[in-house]
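>>> When you get a sec, could you give me coordinates for this:
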Amino acid sequence: MSKGTFISLDEHCTGFIQQQIMHGRYGSTSDVVRAGLHLLEKQQQQWQALSRALEEGERSGVAQGFDLEEFLQTQRQNHAG
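This is a model prediction of the structure:
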């Protein structure tokens, strides 16, 4: 169900929206705003997932039995052209 909402946009945003519509990427201002909100929502979800992963990593403590030089050598070998 759609709900009308009034928003104020500066000239830059208005111009960008009109450009997207003019180039046929979107059919209306609402389409552009919905696409932008979808991307913002997706970005927020990614940040939340990253934040949870960082917290989990911090709680797990210091890595044991990790040899940085061995790891780097393996990476160099795997990516050597």
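
>>> Going by C-alpha atoms from here, please, whenever you check contacts or count neighbours.
Will do.

>>> Tell me the secondary structure of the residue lying farthest from the centre of the chain, please.
Checked against the mean C-alpha position of the chain, the extreme residue using CA atoms, centre = their mean is residue 65, at a distance of 33.5 Å. The three-state assignment at residue 65 reads coil, by DSSP: H, G, I helix; E, B strand; the rest coil.

>>> One more sequence to fold, the one below, so I can look at both together:
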Amino acid sequence: MSMHRKTITLTEQQDCWVKSQIESGQFGNDSEYIRYLIRRDQQAQERIAVLRKALAEGESSGKPKALDVSAIKATGRQRMKAAD
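Next up, the predicted model:
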């Protein structure tokens, strides 16, 4: 994987935060921490995309049906008994 150098500008508060994360021992340098943040953001964006897709599928799946809470509870109880 090739690496690309980027220049970023941080506020003093942000710079102090990054330094504190490095001093805590979790990260070796600024770059490791920034890459960690980018990976977390990518994962969050992927989760949001999956959720949006599920919502769209739900909306296009037809008319909603009445919710039977008693049946849901009964199914849950059966699953709990089966797991024991």
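
>>> what's the TM-score for these two chains?
Here the TM-score of the superposed chains, computed with TM-score structural alignment, normalised by the length of structure 1 as the reference length, equals 0.80; 79 aligned residues with a CA RMSD of 2.2 Å.

>>> Distance-wise, check the residue farthest from the centre of structure 1 relative to residue 71 of structure 1.
As judged by CA to CA, to the nearest Å, residue 65 of structure 1 and residue 71 of structure 1 stand 11 Å apart.

>>> now residue 54 of structure 1: how far from residue 47 of structure 1?
For residue 54 of structure 1 relative to residue 47 of structure 1 (CA to CA), the value is 10 Å.

>>> Against residue 30 of structure 1, how distant is the residue nearest the centre of structure 1?
Closest residue to the average C-alpha location of structure 1: residue 43 at 3.5 Å, with CA atoms, centre = their mean. From residue 43 of structure 1 over to residue 30 of structure 1 the distance is 20 Å, taken as CA to CA.

>>> which other helices and strands contact the strand or helix carrying residue 47 of structure 2?
The secondary structure element spanning residue 47 of structure 2 is helix 30-59 (assigned by DSSP states H and E). With contacts defined as 3 or more CA pairs under 8 Å, 6 or more residues apart in numbering; DSSP states H and E, the secondary structure elements packing on helix 30-59 of structure 2 are helix 12-23.
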